[in-house]
Structure formats: C-alpha cells, structure tokens
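Asks: predicted coordinates and the sequence they were generated for:
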Amino acid sequence: MCTLTLAWHVFEDAPVVVAANRDELVDRPSEPPARRDWERPVVAPRDSEAGGTWIGYNDAGVLVAITNRWIETDMESDRSRGLLVRDALNHESAEDAVRFVERELDERSYDGFNLVVADANAALLVEWDGHRRVSNFDPGVHVVVNVGADGNYTIPGHRPDVGEQQAVNADSVLTALQPEPGEESREWLDRAATVIADHEYGVCVHGDGFGTRSSSLIHLGTEERTFEFADGPPCETPFEPVDAHV
C-alpha cells in the first residue's frame, strides 16, 4: 500500500502541498532525498535497486509521485515505474510531463500505477492498469491509494478485504484533511503529517517483511520549496528537513 495526499490550490501561498507514505519491502534499498542532477535539477529520494524514484520535484516546480495500482491480473512489464517518475521529472510543466507519460505508455510496458503530476497550473492523475486514464484534479484536497483516488476505487477480486479496507482508510484520511477555516498551508501539512502517522487511519503499515518505509512532506510555495523526510515509519520516525534546493 501507498498513500498520497495532495492539497492543490487550496492555499494562496502554496499551490502544491503533499504528504505521502511509501510502503515497500523492508529489504529494498533506497537513498534519502537529495539534489539530483538528472536531465534537470531535482530533489528526490532514489530507489537503489532500479535507479528511479517514487516522489520528487524539479527546478520548474513540477511534482511527480506514484503509487502502485492493484489490478486483477499480473502484467508483463519491461521497465521500473520509478524510472517513469524520474523521466517525468525532466519536464518543464505538469502538462508536458503527462504528455510524455502518455507517449511512454504507447511504447513500453509497466506494472499498474497511479501517477500524480502537479505544478502551479495543473494537477493530473494518470491511472494505468493496462488501460490508460488521465483526469484533472480540481482545486482541493485529494487522496490517492493503490485502489484509486477520491472515492473512485476499483477493488481487485483477489484481495477484496484489504482492498475495501484501503478504500475506507483513504476516505477517512480525505475527511480528516479537509481544510479548516483560516488554516494555512504549513498548519495543514503538520496536520497531514499527524494523520498519515496515526494508526487510527490505517495508512502507516507494519507487516512481515513489508510496511511503511518512509514518509514525505513537500511544500511547493510561491516563495519557498521545502522537503521534509521521515526515513522510516512516521509513527516512530521524526521528519527531518532535506538540505537540498533547486
């Protein structure tokens, strides 16, 4: 499971604010966020196994983040989804990044995913389960998990109980993170950090060999961009500022 919360054009001072948990095998190696001079400057963690990433932003203020998507059947993939995120981060705008992803899906095969791309001008969701669906997010708070986004879920038949529970958890997070009157972006992000670490909401996961490996707080403001990272389950790992700028 993975959980991504996005507040897009909710706050005047920050068009893109994100709190996200990454769930992964505990023995899959990774590197914490840092400035990475890929095709353009990026701040992102790195998957040491495949070389890609699961979340990050670039010097143009484009955020790209991915969750796995649970689907009914196994798909034959020839490339890591994290490399798709890395490549999407090379683009000047969210719209350009999504157009790239659409072309890429015509040429290569990937396992199922939900991909969020956002900047100050657009926020989009690309869903891939063998069929491609692209939709625009309206201004507001959004929650993306493995079974879908914002109440639009597809529960796989081979894991109905856990899929239904994930949908319930996502709805609970979405309800809890609706902006409060007068709330500012930093206040919302602090509250989001608490919610995604609280086991009451079920999105901080502890399993046998699998669980929430890290958590990211990203604030792409009009004056400043920041990344805070918990290099472990957020219920027991403090968020630390990432000393990297683009």
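Replies: Done, it's in.
Asks: from here on, contacts and neighbour counts on C-alpha atoms
Replies: Noted.
Asks: apart from its chain neighbours, what residue comes closest to Asp220?
Replies: No Asp there; residue 220 is Leu. Computed as CA to CA, 6 or more residues apart in numbering, the closest residue to Leu220 that is not its neighbour in sequence is Val16, at 5.2 Å.
Asks: where's Asp87, which helix or strand?
Replies: Take DSSP states H and E as the rule and Asp87 turns out to sit in helix 81-88.
Asks: what's the burial count for the closest residue to Gly82 other than its chain neighbours?
Replies: Closest residue in space to Gly82, ignoring its immediate chain neighbours: Gly52 at 4.2 Å, by CA to CA, 6+ apart. Number of residues near Gly52 (other CA atoms under 10 Å) recorded here: 20.
Asks: also Asp208?
Replies: When neighbours are defined as other CA under 10 Å, Asp208 has 7 of them.
Asks: try this one side by side with the last:
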Amino acid sequence: MCLIGIHLGSDQRLLIAANRDEFAARPTAPLHWWQEGLLAGKDLQAGGTWLGVTRSGRFAAVTNVRDPALRTAPVPFGSRGLMVKAFLLSVCDPEAYAQQMLTAVPDASPYNLILGRIHADSIQALWLGGRSRTVMPLQAGSHVLSNAELNTPWPKARRLQAALATEDAAVIDAVMHSQAVAGDDELPETGVSFDWEKRLSAALIAGDDYHTRSSTLIQLDPRKAAVREITWSPSAQAVTTLREYFELTR
C-alpha cells in the first residue's frame, strides 16, 4: 500500500509527497541519477521505479489498486514501474502517453498513474485511473492517491490532502511520517484481514515482512527542483536521508 499526494500551486510550484510501501525482501536501490538521465529510486527486481523526475521537468508516479473484486492481469511493459520509467525517458505528451497505456493492454490490472511536466509558464499533470479507464487533468490544488481511485477519502489520504494545502514541508512530513492508525469504523474493505487493514491504515507502516521503504518529497518550480528521500528500517526508523538539487533544462 502506498500513499502519494500532489499539490499544484497557483504560483507554478509543484509538490509531490510519496511513501512507498513494499515487501522487505524486494531488492531496491535508493534515490540516484540513473545512467539514462532520470532521478529516482529503482526496483531492482523489475527494473522500474515508483516515482521519478527529470531535468526537463517531467515527473511520474504509480500505485496499484487493491480491491478483492479485481482479478490479476498483465500491465503495460509487464510492470507498473516500467510505465513510469518509459514516460520519464520519453518526449511524449502526458495525455498522449496515457492514451497509449490504455490501449496497450486494454484489460490490465488496475493501477493509478500520475504523469506530468512543469513548463516555464504552466504545470501539466494528469491522473490515469487504470480501473475506471479514466484520463483526467489535475486542476490547481491538492490531490491524493493510495490504493484506490484518485481522492478516495481514506483517513491517511484525507490528512495528506489537508497537509499539502498548507504547502509547508514540515506539516507534510508530520503526516507522511506518522504511524497513527485509523479508527476501526474508518477502515476500508480491500480484501485483506482486519489486522492488515489496521496496519496498512498508517501513513508510515512498520513491520519485518512489509513496511514503508521510503518517503520522498519533490519540490518543483519552472527553474529548479529539490528532491529528498528518507529510507526506513522495518521498525520505522530513518536509515538514510538523500537530497538532490538541480536546475531544470528546456
């Protein structure tokens, strides 16, 4: 279960906050510049990434959708993370790329894909909902994703949406790094046990087998970018903090 928030400011500033939750056994490389020219962590099993950005101002992120009624089926490129990688390395318009993904594997397993680019005078961003087969431009303001449709009001998603609206990194961090769980009556029903639903309702998940592996904060404006990644231990202790600052190129 992952948590992603994106805030499109009226002053052409963009904030992305993301927690990546994953099995501890899945090999992962931390945030780094790839040889191909994108900045992201890397899933060493499939070769893709869950979130990344480029010097040209392209950005993308992905989550899966958890629903007991959904069957497992292929996704484009065979991995959700490879969809992110392919977009970041392309020159394709975000909307055109989203349409390509919808037609590439029409019955793909559902996923959420955020695609966008920051221009000199505007921000272009959209959500591709693989479950509803929806491509929707994102308007100014705050939007959140977990493992359901865009802006589904799960408790931690609501808290993140409110934090993003402040545009304050400390407020956003407080939500993203919180281990507080939702009340029993607030838990979604996504096909896992009650104990798992409770555990997964925290923004920062602890656990030996499955936990929040990293938290990333991306701040973009038309000229520059700042990216910070914190990696977490199974006990939800910060292990490393990596930072990258760079100017955007056109």
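Replies: That came through fine. All of these numbers come straight from a predicted model, not from anything done at the bench.
Asks: that older thread, what does the residue nearest to Gly82 of structure 1 correspond to in structure 2?
Replies: In structure 2, the residue matched to Gly52 of structure 1 (TM-score structural alignment) is Gly48.
Asks: quick test: name the residue nearest the centre of structure 1.
Replies: Ala65 (3.8 Å; CA atoms, centre = their mean).
Asks: what does it align to in structure 2?
Replies: Match for Ala65 of structure 1 (TM-score structural alignment): Ala61.
Asks: can you tell me how far the nearest residue to its match once chain neighbours are set aside sits from Leu88 of structure 2?
Replies: Of all residues not flanking Ala61 of structure 2 in the chain, Leu51 sits nearest, at 4.2 Å (CA to CA, 6+ apart). Taking CA to CA, to the nearest Å as the measure, Leu51 of structure 2 and Leu88 of structure 2 are separated by 10 Å.
Asks: how many neighbouring residues does the equivalent of Glu127 of structure 1 over in structure 2 have?
Replies: Under the alignment (TM-score structural alignment), Glu127 of structure 1 maps onto Gly129 of structure 2. Neighbourhood size, Gly129 of structure 2 [other CA under 10 Å]: 22.
Asks: skipping its backbone neighbours, what lies nearest Gly129 of structure 2 in space?
Replies: Gly129 of structure 2's closest residue in space is Asn112 (CA to CA, 6+ apart), at 5.0 Å.
Asks: got it, and Leu102 of structure 2?
Replies: In this structure, Leu102 of structure 2 finds its nearest non-sequential neighbour in Arg133, 6.9 Å apart by CA to CA, 6+ apart.
Asks: same question, Leu128 of structure 2
Replies: Val135 (4.6 Å).
Asks: how much space between that neighbour and Ile114 of structure 2?
Replies: Noted for Val135 of structure 2: a distance of 10 Å to Ile114 of structure 2, by CA to CA.
Asks: hmm, back to that, so what touches the helix holding Asp87 of structure 1?
Replies: With CA atoms under 8 Å, 6 or more residues apart in numbering as the test, helix 81-88 of structure 1 has contacts from 47, 50-55, 64-66, 97-98, 100-101, 110-111, 113.
Asks: distance from the chain centre to it, please.
Replies: Computed by CA atoms, centre = their mean, to the nearest Å, the chain-centroid distance of helix 81-88 of structure 1 equals 12 Å.
Asks: mean per-residue distance, that helix to structure 2?
Replies: Mean deviation of helix 81-88 of structure 1 relative to structure 2 after superposition (mean CA distance after the TM-score superposition for structure 1): 0.6 Å.
Asks: how close does Ala108 of structure 2 get to Ser132 of structure 2?
Replies: 11 Å.
Asks: got the contact list for the counterpart of Val18 of structure 1 in structure 2?
Replies: Under the alignment by TM-score structural alignment, Val18 of structure 1 pairs with Ile16 in structure 2. By CA under 8 Å, 6+ apart, the contact list for Ile16 of structure 2 reads 4-7, 216-219.
Asks: check Thr231 of structure 2 too.
Replies: 30, 213-215, 238-241.
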